[in-house]
Every structure is written in C-alpha cells, then in structure tokens.
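In: I would like the atomic coordinates for the input below:
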Amino acid sequence: MNEEYSLAEVAYKRLEEDIVTLKLQPGEALTETRLSQTLNMGRTPIREAVQRLSWEGLVSIRPRLGMVISELNPGDYTRVMDARHPLEVLLATSAARLASRTERDRLHDCTSAMRDAAAAKDMLAFMRMDKTFDEIIGRASCNPFAAKAVAPLQTLSRRFWFRYMGESDLTAAAACHLDLMQAIGKGDEQATRAMAEELMRYMRRQAVSLIAEVSFSS
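Out: Below is the predicted model of the structure:
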C-alpha cells in the first residue's frame, strides 16, 4: 500500500508539472496506456494520480474517450485569485506564528533559489521553487485543511503564469516572495499579513492585465 501510494505521488507530481509547464497541452487527449509507458508505472498509481488531477481541475475524465488536459481560459485567472487570496493570507500569518526554525530556514533557501532562477530566466526552476515555497508554508501553518484547499488554486495559478506571463515578471515575483519570507522569518504576523496581501494583490493585477490584453487583442 505504501509503495503504491508513493508511486501515485510520483506520478501526480510528474504529470502536474507537465501540465503546468504545457508539456502536456490544453485539449490534449491521454490514455492510461500512454501514461503507463511514459512514466514506466503500472495503471493503479496512474489512475490515482489522474483522479487527483481531475479533482484539481487539470484533467477531464470522459467515459470511453479517456482523459483530456483541461483548457486554459484567461478569464478564470481572476476567479482563481479571488478564491486563493484569503487562504494564502491565513496560511502565511499562521506560518509566521508557528513555523519551526528549520521551516524558516528552508523558506530562506527556497527564496534564494527563486531569485537565482529569476536572474537566469529559468522558468521551470522558478516554478519548482514556487511550489516548494507554497508547500513549506502549508506545512508550517499547521492547518492542513486550508493547505489542502489552496493547493489546487496554487497549481492553476502557476499554469496561468507559465502560459501567459513567462519570464517577464519573474524578478518582481521573486521580490514579493522575498518580502514575505523575511516577515515570516521574523515571526512578525502583522508584517506577514501585509506582505501576503501584497503578493496576492500583485498576482491579481497580473490576472486583470491578462484579461484586458486578451479582450483588446480579440
């Protein structure tokens, strides 16, 4: 059971990254056989991973037709941010109060890696560190319910960012994460709340500008 669970987790992480980074394109059809061959795994962990991706809105499961990678609708980005915003503020503020020294140090290292990735314009490395950053805060908050609720929204946000923002805003995004990390590191709940609010407002501005750009071009 433990081995199957770990394989399902590996399959999930690999497929999630391929979807976020558009290696698997929106609208692309998949089969369990193809995924089993690609990931070199049996169908049971593949099926568990796909069910999780479906719950998160990244994959649609269609009877007799297989799996299809969900489309990207720019208009959904603001809705994702509306739902994500309060949860992120809650988690960050809790992390400032409850994070261990090890978790604060890991956030520091993660943010440094994000800055390096931004400077190198390495989008994939930045996305991986962004996910790690979110996971550390989720654990440090000691609120698994909020962390589980926000995780799909974080993934959807990264997918939108990778598709539409690209390398252009990595430096600014890294700076916002740095400010948040420093506030959490000091255990300053008030400053953490302010920095988390600012990071979410920054991302929502990106979402709004995306919608305006798409509307103008159409």
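In: can we go C-alpha only for contacts and neighbour counts from here?
Out: OK.
In: OK, contacts around residue 18?
Out: residue 24 (Cα atoms under 8 Å, 6 or more residues apart in numbering).
In: in what helix or strand does it lie?
Out: helix 2-20 (DSSP states H and E).
In: And the strands in this structure, which stretches?
Out: 29-30, 59-62, 66-69 (DSSP state E).
In: what number of residues lie near residue 128?
Out: 16 (other Cα atoms under 10 Å).
In: Dump the strands of the chain to CSV, plus distance to residue 178 and mean neighbour count.
Out: Shown next, in CSV, are the strands of the chain (distance: least, Cα to Cα, whole Å; neighbours: other Cα atoms under 10 Å):
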stretch, distance to residue 178, mean neighbour count
strand 29-30, 38, 16
strand 59-62, 32, 18
strand 66-69, 33, 18
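In: got these as JSON lines, with distance to residue 79 columns?
Out: Converted to JSON lines, the strands of the chain look like this (distance: least, Cα to Cα, whole Å):
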{"stretch": "strand 29-30", "distance to residue 79": "26"}
{"stretch": "strand 59-62", "distance to residue 79": "18"}
{"stretch": "strand 66-69", "distance to residue 79": "20"}
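In: out of the ones you listed, nearest to residue 103?
Out: Closest approach to residue 103 among the strands of the chain (Cα to Cα): strand 59-62, 32.0 Å.
In: Now do that closest one: distance to the chain's middle.
Out: Mean-position distance between strand 59-62 and its chain equals 20 Å (Cα atoms, centre = their mean, to the nearest Å).
In: tell me what it is packed against?
Out: helix 43-55, strand 66-69 (3 or more Cα pairs under 8 Å, 6 or more residues apart in numbering; DSSP states H and E).
In: contacts for that strand?
Out: Contacts of strand 59-62 (Cα under 8 Å, 6+ apart): 50, 53-54, 67-70.
In: just these now: which is nearest residue 105?
Out: residue 53 (30.6 Å).
In: quick one: the helices in the protein?
Out: 2-20, 32-39, 43-55, 76-98, 101-120, 123-140, 144-160, 170-186, 189-217 (DSSP state H).
In: Would you mind giving those helices as JSON lines with distance to residue 62 added?
Out: Below are the helices of the chain laid out as JSON lines (distance: least, Cα to Cα, whole Å):
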{"stretch": "helix 2-20", "distance to residue 62": "18"}
{"stretch": "helix 32-39", "distance to residue 62": "13"}
{"stretch": "helix 43-55", "distance to residue 62": "11"}
{"stretch": "helix 76-98", "distance to residue 62": "22"}
{"stretch": "helix 101-120", "distance to residue 62": "37"}
{"stretch": "helix 123-140", "distance to residue 62": "29"}
{"stretch": "helix 144-160", "distance to residue 62": "20"}
{"stretch": "helix 170-186", "distance to residue 62": "36"}
{"stretch": "helix 189-217", "distance to residue 62": "29"}
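In: And this one, please, so the two structures can be compared:
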Amino acid sequence: MVVSSSAIHTAAEFVYDQLRKKIFEKALTSGQRLPEVAIAKDLNVSRTPVREALRRLESEGLVQIIPGWGACLASPSKQEIIDTYEVREDLETMAIRKAAKRITPLQLCRLQEQIDAERETFVNRDLESYLKVNDNFHIIIAESSGNSTLVGYVKNILSRIFVQMIFFESFFDFDTNPSLEEHIAILNALKEHDEAECVRLMKEHLRLSMEGLKAK
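Out: Next up is the predicted model:
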C-alpha cells in the first residue's frame, strides 16, 4: 500500500498537535524520553509522521534530538532562565529608552490591547496564550524603538524565554497576575514619554520576574 505525502503530512500534524498539547498541559516531564515506536503505537500512526513531528518540535526548542540516542523533551535549568533574563534586561532597557521618545498613539493602543488580552488569558490559565500575549507586549515596545536590528534580538531572547517558561512547573502557582500592574505602569510612562521612568519600570519589572524565579 502506497501512502501519499499529504497523508503523512496530515498524520505528522496530528502527532505534532498531540505532543505539543501534552507539553503545555504538563502531561510530559521535562527531560522525558520520547521514543518514536511508543508514540507511534499510542497514536496509531507509523514512525514517519512521528519523526517529522519531533523534528518540528525540535526546531521550536521544545524537544532535543540526540543522534544515536533519540528524542527527549527540553530540560532548561532555573539558572539558564535567569541568565537569559539578564541578557533580556539590557536589550529591553535599550528598546524602551528609544520607544519612550518615538512611540505612536497607534502603538500605545496596541499595548493596551495586549494588557486587556493578558487579563483574559491569565484568568483562563492558558499558558501558551498568556506567554504569547506577554511577548507581544514587549515586542511592540521593541518595534516602537525604530531599530529593526534591536527588534530581532528582542524577539530572539523572548523566543528562548517562551520555551524555557513552558517547563517551569510552578508558573501559574499564584492567584493574581504579578506582571499586569507592572505592564500598566509601563504603558502609562510611555504615554507620558518619560524616558527615565520607562527605563526604571522596565528594569524593575524584569528584576521582579527573575526574583520570582529564584524564589521557586
């Protein structure tokens, strides 16, 4: 029986969706092995779409594939997350310093939209959506800097943190969103084009995030 490439692609999409869902729901453990044979059997597919799905997850940083050993979930350490945040602070401080002078009314409206969406996604405990909305808030600020190279670096560091935070098990172990009021304060400072206050608030926001990680 000949299996078409479109059928394989559809099966790979199915496997990808199932594995990604398990990752975000914490049904799989950080560092856990992902044997192709077991996954194929569990999802009633061949190994080919499983292999394709694992490669896609690897490209997103969610999975590691070790030649001769196989695939496993990524396993970032708390220190790696903290180190990434330190780099992030320098990039985002530069971005908001420039944005304070250049940000437009339209960009301010887009930031408000992200804050509104952040409230909803946190209430729903939707980790993936929450992290995306959070990232969008910071990306809009970077875009407001007018420096396209800086935007690229900010997107890269946020992408790293996005993956790392997925595996941080106690991420939603609080009743209120600690970053929401900080984002509101940052937006208000940007509306006033207060460069010094914008920088202070951004540094404080990222410092509190790192301290929260260290305390867990």
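In: contacting residues for the residue most central in space within structure 2?
Out: Ranked by distance to the mean C-alpha position of structure 2 (Cα atoms, centre = their mean), the top residue is residue 162 at 2.0 Å. By Cα under 8 Å, 6+ apart, residue 162 of structure 2 lies in contact with 131-132.
In: The helix holding residue 18 of structure 1: which residues count as buried?
Out: 7-12, 15-17, 19-20 (16 or more other Cα atoms under 10 Å).
In: I'd like the distance between residue 150 of structure 1 and residue 11 of structure 1.
Out: The gap separating residue 150 of structure 1 from residue 11 of structure 1 is 20 Å, by Cα to Cα, to the nearest Å.
In: next one: residue 79 of structure 1
Out: 28 Å.
In: Check residue 65 of structure 1 too.
Out: For residue 65 of structure 1, the distance to residue 11 of structure 1 - Cα to Cα - is 21 Å.
In: Looking for the alignment partner of residue 200 of structure 1 in structure 2.
Out: Correspondence of residue 200 of structure 1 to structure 2, assessed by TM-score structural alignment: residue 206.
In: isn't its match right up against residue 82?
Out: No: using Cα atoms under 8 Å as the test, residue 206 of structure 2 is too far from residue 82 to be in contact (10.2 Å).
In: which two in the contacts of strand 59-62 of structure 1 are spaced the farthest apart?
Out: 50 and 70 (12.2 Å).
In: more neighbours, those two?
Out: residue 50 (24 against 20).
In: so what's the alignment partner in structure 2 of residue 100 of structure 1 up against?
Out: With TM-score structural alignment as the criterion, the equivalent of residue 100 of structure 1 in structure 2 is residue 104. Applying Cα under 8 Å, 6+ apart to residue 104 of structure 2 gives the contacts residue 144.
In: next one: residue 148 of structure 1
Out: Here residue 148 of structure 1 is in contact with no residue (Cα under 8 Å, 6+ apart).
In: Just tell me what it corresponds to in structure 2.
Out: For residue 148 of structure 1, the aligned residue in structure 2 is residue 152 (criterion: TM-score structural alignment).
In: And for residue 177 of structure 1?
Out: In structure 2, residue 177 of structure 1 lines up with residue 183, judged by TM-score structural alignment.
In: and if you look at residue 186 of structure 1?
Out: Using TM-score structural alignment, residue 186 of structure 1 lines up with residue 192 in structure 2.
In: Repeat that for residue 115 of structure 1.
Out: Aligned counterpart of residue 115 of structure 1 in structure 2: residue 119 (TM-score structural alignment).
In: Look up how far residue 125 of structure 2 lies from that match.
Out: Distance from residue 119 of structure 2 to residue 125 of structure 2, by Cα to Cα: 10 Å.
In: before we move on, what about residue 209 of structure 2?
Out: Taking Cα to Cα, one finds residue 209 of structure 2 at 18 Å from residue 125 of structure 2.
In: again with residue 88 of structure 2
Out: Counting by Cα to Cα - residue 88 of structure 2 and residue 125 of structure 2 are separated by 25 Å.
In: likewise residue 55 of structure 2?
Out: 28 Å.
In: Neighbour count: the two, which is higher?
Out: In this view residue 55 of structure 2 and residue 125 are compared by other Cα under 10 Å, and residue 55 has more residues nearby, 18 against 11.
In: and the more buried one, what is it in contact with?
Out: Contacts of residue 55 of structure 2 (Cα under 8 Å, 6+ apart): 63, 65.
In: okay if I get the buried residues of helix 2-20 of structure 1 as TSV plus distance to residue 130 of structure 1?
Out: Shown next, in TSV, are the buried residues of helix 2-20 of structure 1 (distance: Cα to Cα, whole Å):
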residue	distance to residue 130 of structure 1
7	23
8	22
9	18
10	18
11	20
12	17
15	17
16	14
17	12
19	16
20	12
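In: my read: residue 104 of structure 1 touches residue 184, true?
Out: Yes: proximity of residue 104 of structure 1 to residue 184 meets the contact threshold set by Cα under 8 Å, at 7.2 Å.
In: The two: who's more crowded?
Out: Higher neighbour count among residue 104 of structure 1 and residue 184: residue 184, with 30 against 23, using other Cα under 10 Å.
In: Quick one: closest of the helices of structure 1 to residue 26 of structure 1.
Out: Across these, closest to residue 26 of structure 1 is helix 2-20 (Cα to Cα), at 8.0 Å.
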